Each structure stands twice: as C-alpha cells, then as structure tokens.
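Asker: Prediction below, plus the sequence it came from.
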Amino acid sequence: MKLFASLTSPYARKIRIILAEKGLPFELVVDSPWEVNTRIPSVNPLGKVPALLTNGGEVFFDSPVIAGYLETLNVSPHLLPREPIEAVRVRQIEALADGITDAAVAMVLESRRPEAKRSDDEIAHQTGKIGRALDELERRATGRHWLHGDGLSIGDIATGAALAYLDLRHPDYDWRAAHPALAALAARLFARPSFIDTKPPVG
C-alpha cells in the first residue's frame, strides 16, 4: 500500500496511527496539495490528503473512508465494533473529532489571509464549533478510559489527532483547562508509540 500524505496533515496522521496500531506495512509518499508540483490531484480528484493506493491498485480517500477500508482487512486490533450500531456510534465520535480538525484548519487558513480580508467573525464561528465539540467529547470521556467500549477505537485516534493539531496550530487555545477527561485521554494517547512516531514537524 502507498499512503499519500503531508507530514503535518492531522487527517493523514490519523491514518498513519491506524496503520501503526495494526502493524500494516505501507510506503509513505510525502506530498502536499499546496506544493506547485504536487501529485495529489492525480490520485485524489479532490486534491486532498490522505489518499491510499491499495495493493490491488484501488485508491481510497478521504480519512474516514480509508479508516473504514483498513477495518475490512480484518487485522487486529479491530478499531470499530463488530455490532453495526456500535460501529456507527464510534463513527459519530470520529465525526466530532474530525469536525474539530476541520474548524481548526479553517482557522489556520483564515488567519493566513491578508489582514484586510481576514474575518474575525469567521474565526469566532470556527472557535465556537471547536468549543461545542470539545464539550461533547468531554462528556463522553468522563469516567471512561476510552471514548467507547473497553479498547482503543477510531474515535479515540481521531480525537487524539484533533487535539494534537490544536496544540500544533493553536497553542494558545487552552482546551485542557475545561476538559480534564479529554486531557487525561490525550496524555494516554500521546504516550503511545503510534502517536510518538507520527508527531509532525514543527513549523
């Protein structure tokens, strides 16, 4: 398998963590959609990372789809419950976490616009999304070791990737103070080799 990814993409990091947790071999093709000579549009018509090229020559994108595909390979640990409704519940957690990431990325892009075109209202709008999603994840994390069930899931991995991205791109956003259960979960996740080995470069 080949994974086309940027080293700073939180969505790609989520998939890299899943691959590491499952011990699945793959070739990492480092590329960014923002580079002049990027190859990403030829792999994913949406021009986004990550994109996964399977051994059979099929391409899957984006990260929730890739995560779902990797579960079909039936490689332990299983990161989605076998019971369909429980799997949907884990995917809901993943959607919450990915929503935090979406909003955090939107804030980065908005902040990079020329000052005259920058919208404080848009940044506030995205910040509101992050706050509400963090509150919901905190509710789900309170009193639990994992966000769902008795083991690591895609929901936990997506949440860890989102929280790490907040630390990377929005270090002044103190999400830990009001979310102690999430802070404890993040500390456990960030200590795992899969998270340590995929830590993005600073800058």
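Answerer: Perfect, thanks for sending it.
Asker: From here on, just use CA atoms for contacts and neighbour counts.
Answerer: Noted.
Asker: Could you point out the longest helix of this structure?
Answerer: For the chain, the helix that runs over the most residues, judged by DSSP state H, is helix 84-111.
Asker: Give the next helix or strand downstream of it.
Answerer: Following helix 84-111 in sequence order, the next helix or strand is helix 120-141 (DSSP states H and E).
Asker: Below is structure B, check it against A:
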Amino acid sequence: MKLIGSLTSPYVRKVRIVLAEKKLDYELILDDPWGPATQLAAHNPLGKVPCLIMDESGSLFDSRVIVEYLDTLSPVGRLIPPPGRERLEVKRWEAVADGIMDAAAAAYIETHRRPADKTDPQWVERQMAKIHAALDYMNTQLGEQTYCVGVNLCLADIAVGTALGYVDLRFPNLGWRAKHTQLDRLAEKLNTRPSFANTRPPEA
C-alpha cells in the first residue's frame, strides 16, 4: 500500500498512527496538495490528503474511510468495535475530534494563506469557538476514564490525540491544557506511544 500525504496534515497523521498500531507495511509518498506538481488528482478527484493507494483495488480517500478499511486488514489491536453501542461511541469521539481538526485547519488557512486585508476575523473567531466548545465537551466526556471508550486504546483515542496535536501545532499559544486537565492527561499518555512519537509533525 502507498499513502499519499503531508507531514503536517492531522488527517494523514491519524491514518499513519493506525497503520503503526496495526503493524501494517506501507510507503509514505509526500505530496503538497496546494502545490502545482501535486499528483493527488490522479488518485483522488477531491485533491485532498490522505489518499491510500491499494495494490489491486484502486484508491481510498477521507481518513475516516481509510482507517475503517485498515482496521479490517489485521486482527492485531482492533481499533473499531463491531456494530453496536460501543462502535457508535467510538465514531462520536472521532466526529468531534475531526471537527476540531476541521475548525483548526480552517482558522489557520484563513490567517496564514489569505492576504491580511481579506481575512475575516469573525470567521476565525467562529472556528476557534468550535475548538473551545469541542475541547470542553471531550474533557467532560473523558472524566476519569483511562481511555475515551473502554479500557484499551481505540480509534477514538487516536482521533482525539491527533486533534490535540494539531491544535498544538497550529495554535501553540492556545493554552488548552490548564482548563482541560483530563485531556492533557490522555494526550501525555498517548504521546509516549511510538505510533504518536514517530508521526509528530516536524514543526511541533
């Protein structure tokens, strides 16, 4: 398998962490979706990372689709429960974590890729409000639990850890840890895992 992506994309990192936890071999192909030489269009009509190229079955895109497929390839460390209440809980955590990444990416693009005179402060404020609300929600939901769902690492934890890492990368002065001590505890634990340590963005 080949994974097309960038080192700073949180969605790519989520997939890379799953690949590491599942002990699956792959080749990482670095690509800048914003650059003129991007090769994504040949594999993903949306021109977005991550994109997983499979040996015989074409390509998959969208991190949520990719990680669900990857979890079926090996019985090692199942990350997504079978259909039922627990699976819904995992997917809910993933949805909130992905929402944080969506909002953080939107705010970063607005403030760093648009001319200053065309930046919309209200748009940025709205995205940051989403991040703060989601952090509050996740911190409350986590409480004193060791992991987001159940007693073992699952996709929910990977998604949350990736989202928190991306917030740190793009908004290092946000200072979310002081108010969200439960999430801070989880993040510190996750960051000691090789899958997280080895995929840390270069700017972090």
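Answerer: Okay, I see it. Treat the numbers as computed from the prediction; the structure is a model and nothing was measured.
Asker: Next, the TM-score between them, please.
Answerer: Aligned and superposed, the two chains score 0.97 in TM-score terms (TM-score structural alignment, normalised by the length of structure 1); 203 aligned residues with a C-alpha RMSD of 1.1 Å.
Asker: Where do the strands of structure 1 begin and end?
Answerer: Using DSSP state E, the strands of structure 1 run over 2-5, 27-30, 51-53, 59-60.
Asker: Please identify the most buried of those strands.
Answerer: Among these, strand 51-53 has the highest mean neighbour count (mean count of other C-alpha atoms under 10 Å), at a mean of 24.
Asker: Now do the buried residues in stretch 81-92 of structure 1.
Answerer: Neighbour-count burial for stretch 81-92 of structure 1 flags 81, 87, 90, 91 (criterion: 16 or more other C-alpha atoms under 10 Å).
Asker: Just put the residues you listed in JSON lines and tack on distance to residue 145 of structure 1.
Answerer: Formatted as JSON lines, the buried residues of stretch 81-92 of structure 1 follow (distance: C-alpha to C-alpha, whole Å):
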{"residue": "81", "distance to residue 145 of structure 1": "16"}
{"residue": "87", "distance to residue 145 of structure 1": "18"}
{"residue": "90", "distance to residue 145 of structure 1": "15"}
{"residue": "91", "distance to residue 145 of structure 1": "18"}
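Asker: For those residues, work out which two are farthest apart.
Answerer: Spanning the widest gap among the buried residues of stretch 81-92 of structure 1 are 81 and 91, at 10.1 Å by C-alpha to C-alpha.
Asker: Contacts made by stretch 153-170 of structure 1 with the rest, please.
Answerer: Stretch 153-170 of structure 1 is contacted by residues 10-11, 13-14, 17-18, 67, 78-80, 90-94, 96-98, 100-101, 104, 108, 146-148, 173, 186, 189-190, 202 when judged by C-alpha atoms under 8 Å, 6 or more residues apart in numbering.
Asker: residues in structure 2 aligned with that stretch?
Answerer: Using TM-score structural alignment, stretch 153-170 of structure 1 lines up with residues 154-171 of structure 2.
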